[in-house]
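Chemist: Pasting the sequence and the predicted model now:
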Amino acid sequence: METAAPKIHKNLLLILIMLTSFINPFMGAAVNIALPQIGGEFSMNAVTMSWVAMSFLLASAVVLVPMGKLADMFGRKKIFLWGNGVVVMASLMCAFSTSTSMLLIFRAIQGIGGAMMFGTSMAIVTSAFPPHERGKAIGMNVTAVYLGLSAAPVLGGFLTQSFGWQSLFVLPIPIGLLVLFATPYAVKQEWADARHEQFDLKGSLIYIASMSAFMYGFSKIPDNFAIACTVAGLAGLLFFIRVEWKAQYPVLDMKLFAHNRLFAMSNLAALINYATTFAITFIISLYLQYVKGFSPREAGTILVAQPIMMAIVATFSGRMSDRYDSRILSSMGMTIIAVGLCLLLPINDSTSNGYIVAALLILGIGFGLFSSPNTNAIMSSVEKRYLGIASATVGTMRLTGQMMSMGIATLVLHLFIGNDKINPSNHIQFLHASHLTIGVFIALSILGIWASLARGKRENVKD
């Protein structure tokens, strides 16, 4: 509203949002660098070490949608600030953890706080910026996410080596405190367009339980218990859809998907996009270190090409989506991703480093061109009272797609090498597994191109 404009320092607000968008993926990814050090201090086995990373991602994913609804009801700024406070507290406790269980508990709480921030940040940006500036602002915010991913292996490695693993959890504290104190100055108004509604506790509990089972199970396939969890989670999600369809005030309005083609197909495209791209870094990292014999630092130097290119392109593609149809921009991005994946399909032990970097750069261009316009399309397709849910849905598609991507890669690797460690005797099998995984991702990317094109000719932007 015009009367609220003087109360919003939009540029300062965007900077604060970008700081949280940087630190969120950084917290999720940088800890992987420190896992050997953490595992050594607490005598963790490999499975327990994986839960240091998994607990954060899983907790974030399963509470995003309920937090988005709470933000629409009680205020997006309020939930955003509470999330920063939770992250500051949990990060401090992680840094001072004295046992494995203490660290895992506060990593999960840190993930919940991260979901409160990530699930409201896009909604706040959409609320604060008018439609003709929204794509640019969203593009800047998406760029901050990619910068966080880019900095994670480099900055995380430096902090861990120089100051110990605890320093990774100290970094979010001053950033969180800055955001806590500066945000009330940047924006004095609140957005709570669904304040008259009641919170759907039943639907939220079903959703959290079902998503937990599905995401845990899919990440651990092909273990029999994991398969059972995945099936149970899918069944629970189908039941959740039935419950929400009949609810007066659903935590996730299924009619948004049924009656809003742009919202539904853009979210499907986002899910497929993350499912086809996230595990590529995992696969190429193993390829570089085991097949090519690179050190982790050398491998990281090559892998950083993709997120850096994502960050550069996302800034421009966000601005372009203010003027051009997001359907065309996003579909072009998915097509470029498919080309990049095709280039990686024939890699072998003699593939040059330059070829790998070129393929990763093309993937980065495609992902950057897809993500900002697609997010702009999602956020611009719903009424104000659904902005928190839309923001949370974007985050849910990201995390669910990432989990599915890793699940596919892990399953294929298991089919070819079983439980054996990667070594020179099974490099051929590893390459075959890599080729099949990339082939699956190419097929998914073609489906993603269709979903992106099928959303409709042009979004109906809602101010």
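Modeler: That came through fine. Numbers count the residues shown, from 1 in each chain.
Chemist: CA atoms for contacts and neighbours, from now on please.
Modeler: Noted.
Chemist: gap between Asn426 and Val412?
Modeler: 14 Å (Cα to Cα, to the nearest Å).
Chemist: Check Glu133 too.
Modeler: From Glu133 over to Val412 (counting by Cα to Cα), the distance is 43 Å.
Chemist: okay, now the one to match up with it:
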Amino acid sequence: MSQIGKPACDDGVILHGDVPRPCSAPSRRWTLVAAILGSSMAFIDGTIVNVALPAIQRELSATTSEAQWVMESYALFLASLLLVGGVLGDRFGRRRIFMIGAALFAVSSMGCSLSSDVGQLIVARAVQGMGAALLVPGSLALISATFPQSERGAAIGTWSAFSGITAAIGPVIGGFLVEHYSWTWAFLVNVPVGVVLLLICATKVPESRGSGDRNPIDVLGACLATIGLAGVVFALIEAPSRGWKAMPVWVAAGVGIGALALFIRVEARSAAPMMQLSLFRERNFAGANLLTLLLYAALGGSLFFLPLNLIQVQGYGATAAGAALLPFIAIMFALSRWAGTLVDVLGSKLPLVIGPVVAAVGFVMFAVPSINSDYWTTFFPAICILGLGMSVTVAPLTTTVMNAVGSEFAGTASGINNAVSRTAALLAIAIFGIVLTWAFNVTLSNELARLQAPAALVSAVTSQRARLAGMVIPSGYSASVTAALRHTIGMSFVAGFRWVMLVSAALALLSAVSAWLLIRGKEIVASPARRSD
């Protein structure tokens, strides 16, 4: 659930794509079907795996850091290669690259389901992320390359509606499969969809390309971004278990920071960068992306740990945990049109301040529930308030990004904002893991000292600290001692979860401050001088 549905600016990628090539009405319809199926696979996978993580952790005896890597390996390659995926389609053919992404995604999904240990699963997920990096921009580009401007609005509406539906049913279906069959089915569902998608593309979808060599491939930038993010994420995830002084942690951090610094230098000097840094000179664009970084870090990082809390601590089944966020998605869907009118009435600045503040209240409300809390009086109100805050934010955010630059850069700006939102979640999951682990360990040590449980039992539990709430309590002890220990572990996780939600609230408030300070009161289209940068 770290990435719920489509990011804010996906519509802009479609709306401001290249001039379409003439094709028949049936070809346009089949292209829209293919785009929906392709993006749906990526959207569903971004939510369904979170629900499956507790079962994966239990059956593969994975630590929490390894469970994080199951998500992060996918998100890493998706975030770092997302912008390159669009350029590859322009150069070598959008349908061709889209089909390669679909095939890679389906085959790697099969690899995920066949994994016998967590290491194999992490590698398969990384390959799956590469496939998604070709699928996601490809689905958007196919629509813009096929539909004329006069029909793109309807195509966007259809595509967005189905995106909302898949975002809603994905976690529920995934939870049902995990609960009644196996976590492997959370990945296997992608295989038949991938086969159907490839058949449709091969027989019904027309090929299209960009304008020749105008968009060269920034191989160096892509490599540096991947290495940089991988190094930083490795250091953040592994530091709690290995220690901050461990050589691998320091080396990874140094390599990551160095690669990211070099990435900025290369992009600033490149004639055709994957990330056009000159766009950040426009104040509204810079402010919108800073808001995106902070708010989507709060959203993605916090919602990664919500299913773990619901399943491992609150005792929810996987299906119920998958359905827990349905109100969030329903509110986003129901209020999307209304939120769009806010920009016309109020401009973008005020909603971009109010929305994150409301979201911050929702995050604070998530910090209230303890163990065995009633969903309808604790989690449900928090989810609704968070959904309201995000609904108020997304449409004005899209408008701000699109209007901050010239129309010829609108697609590029949308792609950058998309990548920023995914990178934010990638980094937040790693950072929040540190926060939760620290609070969990402190609380667990204090509570175990008070519990006065048998020394052998305490030793067996503390040796599993790295699994957090996924600890397995040894058998052979009385029911009262086991229940007390299970309660202690649950309370320790809740203590860490509360810290995560409070940090998320702080990030949401900071995003509101960034909007207040950087976003102008009225939307200002970039000047001709800036457009030529």
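Modeler: Yes, it's here. Because the structure is predicted, anything quoted here is derived from the model rather than measured.
Chemist: picking that back up, pick out whichever of Glu133 and Val412 of the first structure has more residues nearby.
Modeler: Val412 (22 against 17; other Cα atoms under 10 Å).
Chemist: and the host helix or strand of Thr341 of the second structure, how far out from the chain's middle?
Modeler: Following DSSP states H and E, one finds Thr341 of the second structure within helix 326-346. Distance of helix 326-346 of the second structure from the chain centroid (Cα atoms, centre = their mean, to the nearest Å) equals 20 Å.
Chemist: starting at the chain centroid, how far to whichever helix or strand comes after it?
Modeler: Later in the chain than helix 326-346 of the second structure, the nearest helix or strand by DSSP H and E is helix 349-366. Helix 349-366 of the second structure has its average C-alpha position 19 Å from the chain's average C-alpha position, going by Cα atoms, centre = their mean.
Chemist: top helix in the second structure by residue count?
Modeler: As assigned by DSSP state H, the longest helix anywhere in the second structure is helix 410-451.
Chemist: That one - contacts with which helices or strands?
Modeler: Counting contacts by 3 or more Cα pairs under 8 Å, 6 or more residues apart in numbering; DSSP states H and E, helix 410-451 of the second structure is packed against helix 10-15, helix 64-92, helix 219-242, helix 283-308, helix 379-404, helix 479-518.
Chemist: orientation of it relative to helix 219-242 in degrees?
Modeler: 10 degrees (axes from the mean of the first three to the mean of the last three Cα atoms, to 10 degrees).
Chemist: could you give the angle of helix 410-451 of the second structure to helix 64-92?
Modeler: Between helix 410-451 of the second structure and helix 64-92, the angle comes out at 170 degrees (the same axes, to 10 degrees).
Chemist: so the helix or strand following helix 410-451 of the second structure matches what in the first structure?
Modeler: Downstream of helix 410-451 of the second structure, the next assigned helix or strand under DSSP H and E is helix 455-462. Following TM-score structural alignment, helix 455-462 of the second structure has no partner segment in the first structure.
Chemist: distance between helix 455-462 of the second structure and the chain's centre?
Modeler: 36 Å.
Chemist: related to what we said a few turns ago, would you mark the buried spots in the helix holding Thr341 of the second structure?
Modeler: 326-333, 335-336, 339-340, 342-343 (16 or more other Cα atoms under 10 Å).
Chemist: Next, the mean deviation of it compared to the first structure.
Modeler: Following superposition, helix 326-346 of the second structure is found to deviate from the first structure by 5.0 Å on average (mean Cα distance after the TM-score superposition for the first structure).
Chemist: for stretch 94-113 of the second structure, same thing?
Modeler: Mean for stretch 94-113 of the second structure is 3.0 Å (mean Cα distance after the TM-score superposition for the first structure).
Chemist: can you count the residues close to the equivalent of Pro381 of the second structure over in the first structure?
Modeler: Using TM-score structural alignment, the partner of Pro381 of the second structure in the first structure is Ala358. When counting by other Cα under 10 Å, one arrives at 17 neighbours for Ala358 of the first structure.
Chemist: Would you mind measuring from Ala358 of the first structure to Gly111 of the first structure?
Modeler: 34 Å.
Chemist: Map Leu177 of the second structure onto the first structure.
Modeler: Under TM-score structural alignment, Leu177 of the second structure pairs with Leu159 in the first structure.
Chemist: what about that match, how many residues close to it?
Modeler: 18.
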